[in-house]
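**Student:** structural data only, the sequence is not supplied:
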């Protein structure tokens, strides 16, 4: 089945920011009725947590806002991802740079920072909450929700669909 468009969210270990983005974007895509047209995944630039579920704190804070991350498992970015995905969204400059280093030149245009889709003024990156307190996980959700709303509009334009 042709999904029409595919998005990969990337952070360092794929246990905090990128699975949160995957869960939020899946929720928005389902609400828009586009789950059959948009393929969504997440991965990490590092192999620290391959096979592990998202961080408990990420799951807890996401669940408070109605997002379920329980079925997600960490994986590392693979060379094939640069072929398979239409858009690859890094959570910060460091992970974007790591992706650029690994990405074949013909696919570089697919690489973006997720926050490029957020309203101005929120910041350029989704801050890493791993070593911080509870507030960091709420801040990740604030950033990701704002950026994913803009991302959905971007994807709808790419699919030539009216905004919902």
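**Tutor:** Everything's here; your move. This one's a predicted model, so the numbers in the text were calculated from it and none came from an experiment.

**Student:** hey, let's count contacts and neighbours off CA atoms from now on
**Tutor:** OK.

**Student:** distance from the lengthiest helix in the chain to the middle of the chain?
**Tutor:** Taking DSSP state H as the criterion, the chain has its longest helix at helix 134-158. When C-alpha coordinates are averaged (C-alpha atoms, centre = their mean, to the nearest Å), helix 134-158 and its chain have centres 8 Å apart.

**Student:** identify each buried residue in that helix, please.
**Tutor:** Of all the residues in helix 134-158, those buried under the rule 16 or more other C-alpha atoms under 10 Å are 136-138, 140-141, 143-153, 155-156.

**Student:** how close does residue 6 sit to residue 23?
**Tutor:** Remark: distance between residue 6 and residue 23 (C-alpha to C-alpha, to the nearest Å) = 14 Å.

**Student:** go on, residue 118?
**Tutor:** Relative to residue 23, residue 118 is positioned 17 Å away (C-alpha to C-alpha).

**Student:** that older thread, who touches the longest helix of the chain?
**Tutor:** Contact partners of helix 134-158, identified using C-alpha atoms under 8 Å, 6 or more residues apart in numbering, comprise 5, 17, 20-21, 24-25, 28-29, 57-58, 61-62, 114-119, 122, 126-130, 162-163.

**Student:** does residue 88 sit in a helix, a strand or a coil?
**Tutor:** At residue 88, secondary structure determined by DSSP: H, G, I helix; E, B strand; the rest coil is strand.

**Student:** next, the one to line up against it:
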């Protein structure tokens, strides 16, 4: 019997946005005293087994988040059963998740930025091909949405 709320953060390759979200959310959940099952995955198998992008790791570390133990993996069919929330970083990955998701679990699949309250973007943009400021923007958005998700979880929704 499952007792902990389980959250999966999802982007394309699981090396920039979703591992950053996992690391930020894990740190904030622990600081809030919440015992959660937190993971991340990609919709594509480009980087399976690889650590997060060095730029993501470096920018996260500058804000006190450790991504070093994470390794990329692809979303698996059993994730739709295991997780209570499957949170996509953008519309493309949301659509991929929805296409793969069994009907009885579709209510679990959402955009992560739905939980943000201070950012005006619906998505966490992919910083992979951009400059350093893109990784800081990703962290800003993720911290905002993480705080919103924590507030929802504290209320028991």
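**Tutor:** Yep, that arrived. Not measured: the values here are computed from a predicted model.

**Student:** if you count what's nearby, which of residue 6 and residue 23 of the first structure comes out ahead?
**Tutor:** Taking other C-alpha atoms under 10 Å, residue 6 of the first structure and residue 23 do not tie; residue 23 has more neighbours (25 against 16).

**Student:** go ahead and confirm the more buried one touches residue 69.
**Tutor:** Yes: between residue 23 of the first structure and residue 69 there is a contact under C-alpha atoms under 8 Å: 5.8 Å.

**Student:** ranges for the strands of the second structure?
**Tutor:** For the second structure, the strands defined by DSSP state E occupy 6-11, 37-42, 85-88, 109-111.

**Student:** what span of the first structure lines up against the third one?
**Tutor:** Read that as strand 85-88 of the second structure. Counting by TM-score structural alignment, strand 85-88 of the second structure falls onto residues 87-90 of the first structure.

**Student:** do the same with the last one
**Tutor:** Taking TM-score structural alignment as the measure, the first structure aligns residues 111-113 with strand 109-111 of the second structure.

**Student:** who's in contact with that stretch?
**Tutor:** 87, 88, 89, 90, 91, 92, 93, 96, 99, 100, 124, 125.

**Student:** ok, average deviation of it from the second structure?
**Tutor:** With mean C-alpha distance after the TM-score superposition for the first structure, stretch 111-113 of the first structure departs from the second structure by a mean of 0.5 Å once superposed.

**Student:** counterpart of residue 151 of the second structure over in the first structure?
**Tutor:** In the first structure, residue 151 of the second structure lines up with residue 153, judged by TM-score structural alignment.

**Student:** ok, now residue 139 of the second structure?
**Tutor:** Residue 139 of the second structure maps onto residue 141 in the first structure, with residues paired by TM-score structural alignment.

**Student:** so how far is residue 104 of the first structure from that match?
**Tutor:** Distance, residue 141 of the first structure to residue 104 of the first structure, by C-alpha to C-alpha: 31 Å.

**Student:** now swap in residue 130 of the first structure and tell me
**Tutor:** Distance from residue 130 of the first structure to residue 104 of the first structure, by C-alpha to C-alpha: 30 Å.

**Student:** which one's more surrounded, the two?
**Tutor:** More neighbours surround residue 130 than the other of residue 130 of the first structure and residue 104, with 16 against 12 (other C-alpha under 10 Å).
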